[in-house]
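Colleague: sequence first, then the predicted structure, then my questions.
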Amino acid sequence: MKTLFIGISCFISSFLLSQQKEEFRLVKNYYNQHRTMLNKEFKKKFDAESNTVKKAEIKGDFLFFMKKMDSIENNALIGALLKVRNLEDLHTIKNPKLTPSEYFSDAEKTADYPGGINSLRQEVANLLYVDGVYSEEKTIKTDVAFIVEKDGTVSNVHAQGDNFTFNRQAEIALYSLAEKFSPAMIKGDPVCYRFKIPLTLTMTD
């Protein structure tokens, strides 16, 4: 069993890249549709079977297929992550002036996720695909930095830790957040805001 403990801290800077969250939404919608279809077919088969042993076998097959679906979806999300990263890097190359130029230490209002920090922690934990994390260590850590844009979307997600697979899954989870943030404000105007989220994954037998 793997347990995720999340600590939140934040700091702020100015970035102007847009979020590419749509790439992740499309992948998730596609695989959720297939899960729904599989669920219906297995349910029909399960309901039509009267033998309890065969019912248990059908349930086992269903769980096996769903686990495979999760793995296949994760591969697609890794592809989406690479595409998003390339697009953001390309945007930075084409717009060299869009690098951090000032820090907003006097923000009147910081960026907030709907429901607050605890909701953000919970959603990141729920979105993290722990079966995609491989480690011989019992406890692994990473620091994930990302930008909350002026429109509340997320961009430039970068995780820095010793375990590459944990870094990758953490980045996918942040890009896959369902809701927008309310942006940080200075003098009534939205500004870009940089969060840093320390993540710790503890794996137990």
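Modeller: Sure, I can see it.

Colleague: rest of the way, CA atoms for contacts and neighbours
Modeller: Fine.

Colleague: what's the burial count for Pro114?
Modeller: 13 (other CA atoms under 10 Å).

Colleague: surely it is in a strand?
Modeller: No. Read with DSSP: H, G, I helix; E, B strand; the rest coil, Pro114 is coil and lies in no strand.

Colleague: putting a second one here so we can go through both:
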Amino acid sequence: MLVPIFKMILCSSLLIGIYYLFLQREKMFRFNRFYLLFALVFSYVIPFVKINLPAVSQQKDQLIFDEIPTQQLIQNANQTSQFDWMNFILIASVLVSIVLIIKSVISIKKIIELKGIDINYQNQKVKLIEKNLPPFSFWNKIYLNKSYFENQIIDNRIFQHEKTHIVQKHSLDILFLEILRVISWFNPALYFYKKAMTDNHEFLADESIIQQKNNVKDYQQLILSEILQTQNLSLTHQFNYNNTKKRFIMMTTKKSKFERTKKLFVVSAFAGLSFLFVQKVYASEIETVTQPIPTEIAGNNFKKLDTIPHRIEGKNNVKLKNSKKVKTPPAPKEFKENELPIPPPPPPAVNAKPAEFPEGINALRKDFSQNFDSSAFGKKDGVLKTSIYISIDENGKTTDIKAEGPNQAFNDEAVRSMKISTADKVWKPATEDGKESATVFKFPITMNFQ
């Protein structure tokens, strides 16, 4: 999950960088508006898109599974559990998002609750407010102080400027950006998108006034007189000082002869970034083989341990909790002819059931085979083996996945593939004496590179 999020941030940063380098000074405001909106949608979608590509080689590899994976019940799981940083980060992110939602709701509430009189002016909703604020628009309504409504008339330049924001639905752009900011507040590129988007909205509104044959200098003087007043309402469009210089420049800027070239460059950039940030899955010809377990050990596939086994200093032995030395059993007693030995007592019945993958073990093998990318390995690797340990809690949730084998790259790919295969899947938990219990699912695999 972290990789797509990182790609999302990087992609959105690159696209806003392209905007500031090549597009912000161009007098193609409608195209720029589309670019900013599409760049956001593109950045947030493309990292999660998967494309299947043909295999990079013609080799047919064998992926071998043991017929019966082993499991190990975990006792005293609460004593051995470690602090889950991922859950902590997730909870912290949700809390920040909730705070941002509350702030946005408060901002909207402040706008709606402004005291004033609602009127209909030239088929447009207008609210004449008592508070001394410069004109602004939000959603489908224009807000301005009563002093602007002299002799039942509003300055047409102010009225048309704010009406343009409403007609072109600029508030939707801001609200869309606000939603992204709530769910991905950690993306610093969104600050630059909001600034670019707000500037572009003002350019579009100014363009509508200039096209009505209004005197440019008089209109600029009107803007200067309005920016002396201030307001602290977010999510709105209003006259403000921060982008005044840019607006004045764009009012007199001529269209560039390189507009078409820059548009073609932007299209090419999207195509290149699509291939760069999409999740590429290389198809590999993998032959799946199920390797039977010998009869004498097939039944012993469910063991009970106090802790999960860990490799110690590269050795293959595992250390059990409270382990004791075991003495060599005495030699068996010799019996006389026609004297039969007393049979040993039957082993105690273990009332335990292993955890089960939702669609069964074969479905897990199939998903794992499809997600496994063998393109990084070849004939030189020969036969590679690893054992995947899947920790499953008493609720059937996968809590940890590790792999132990001599080849670290093979281990990493096995873990990656298994995480994808088990993502959002809830196992049927293991049970012991009728109670759900945490378990470790051991999944040995062997890959034969021919």
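Modeller: All right, it came through fine. Model, not experiment: these values are computed from the prediction.

Colleague: find the centremost residue of the first structure, please.
Modeller: Centroid-nearest residue in the first structure, with CA atoms, centre = their mean: Ala173, separated by 1.0 Å.

Colleague: quick check: the gap between the aligned partner of that one in the second structure and Ile388 of the second structure.
Modeller: Correspondence of Ala173 of the first structure to the second structure, assessed by TM-score structural alignment: Ser417. In this view, Ser417 of the second structure and Ile388 of the second structure are 11 Å apart by CA to CA, to the nearest Å.

Colleague: one step back: look up how far Glu394 of the second structure lies from the match of Ala173 of the first structure.
Modeller: Ser417 of the second structure is 23 Å from Glu394 of the second structure, by CA to CA.

Colleague: so how far is whichever strand or helix holds Ile101 of the second structure from its chain's centroid?
Modeller: Per DSSP states H and E, Ile101 of the second structure falls inside helix 85-112. Distance, stretch centre to chain centre, for helix 85-112 of the second structure: 17 Å (CA atoms, centre = their mean, to the nearest Å).

Colleague: next helix or strand past that helix?
Modeller: Immediately after helix 85-112 of the second structure, counting by DSSP H and E, sits strand 116-121.

Colleague: can you list the helices and strands that the helix or strand just after that next one packs against?
Modeller: Using DSSP H and E, the helix or strand that follows strand 116-121 of the second structure in sequence is strand 124-129. With contacts defined as 3 or more CA pairs under 8 Å, 6 or more residues apart in numbering; DSSP states H and E, the packing partners of strand 124-129 of the second structure are strand 116-121, strand 141-145.

Colleague: return the most buried member of the ones you listed.
Modeller: strand 141-145 (a mean of 21; mean count of other CA atoms under 10 Å).

Colleague: in the first structure, what residues pair with it?
Modeller: The aligned range for strand 141-145 of the second structure in the first structure is empty, by TM-score structural alignment.

Colleague: and Leu4 of the first structure, what's its match in the second structure?
Modeller: Counting by TM-score structural alignment, the partner of Leu4 of the first structure is Leu63.

Colleague: from what I see, that match and Glu285 are in contact.
Modeller: No. Counting by CA atoms under 8 Å, Leu63 of the second structure stays clear of Glu285, with 10.0 Å between them.

Colleague: compare the two (neighbour count), which wins?
Modeller: Leu63 (24 against 18).

Colleague: that one is in what secondary structure piece?
Modeller: strand 60-66.

Colleague: for Val157 of the first structure, same thing?
Modeller: Counting by DSSP H and E, Val157 of the first structure is part of strand 154-161.

Colleague: rewinding a little: so the residue nearest to the centre of the first structure makes contact with Arg121?
Modeller: No. Contact criterion CA under 8 Å: Ala173 of the first structure and Arg121 do not qualify, at 10.8 Å.

Colleague: which residues does the aligned partner of Ala355 of the second structure in the first structure contact?
Modeller: Residue pairing (TM-score structural alignment): Ala355 of the second structure is matched to Ala111 of the first structure. By CA atoms under 8 Å, 6 or more residues apart in numbering, the contact list for Ala111 of the first structure reads Val148, Gly152, Phe181, Ser182, Pro183, Ala184, Met185, Tyr193.

Colleague: skip the chain neighbours and tell me the closest residue to the second one.
Modeller: What it means is Gly152 of the first structure. Spatially, and ignoring its direct neighbours in sequence, Gly152 of the first structure is nearest to Phe181 (4.4 Å; CA to CA, 6 or more residues apart in numbering).

Colleague: buried residues in stretch 78-95 of the first structure?
Modeller: Ile78, Ala80, Leu81, Val84, Arg85, Leu87, Glu88, Thr92 (16 or more other CA atoms under 10 Å).

Colleague: what does it correspond to over in the second structure?
Modeller: Going by TM-score structural alignment: stretch 78-95 of the first structure matches no residues.

Colleague: repeat that for stretch 34-48 of the first structure.
Modeller: So stretch 34-48 of the first structure is aligned with nothing, judged by TM-score structural alignment.

Colleague: list the buried residues of that stretch.
Modeller: Applying 16+ other CA under 10 Å to stretch 34-48 of the first structure flags Arg35, Leu38, Asn39, Phe46 as buried.

Colleague: for the stretch 301-450 of the second structure, which segments count as strands?
Modeller: According to DSSP state E, counting those that start in this stretch, the stretch 301-450 of the second structure carries its strands in the segments 302-305, 352-353, 383-392, 398-404, 430-432, 435-437, 439-448.

Colleague: most tightly packed of those?
Modeller: Buried most deeply of the strands of the stretch 301-450 of the second structure, by mean count of other CA under 10 Å, is strand 439-448, with a mean of 22.

Colleague: circling back: what packs against the strand holding Leu63 of the second structure?
Modeller: strand 285-291, strand 439-448.

Colleague: mind putting those strands into CSV with distance to Ile142 of the second structure?
Modeller: Formatted as CSV, those follow (distance: least, CA to CA, whole Å):
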stretch, distance to Ile142 of the second structure
strand 285-291, 63
strand 439-448, 62
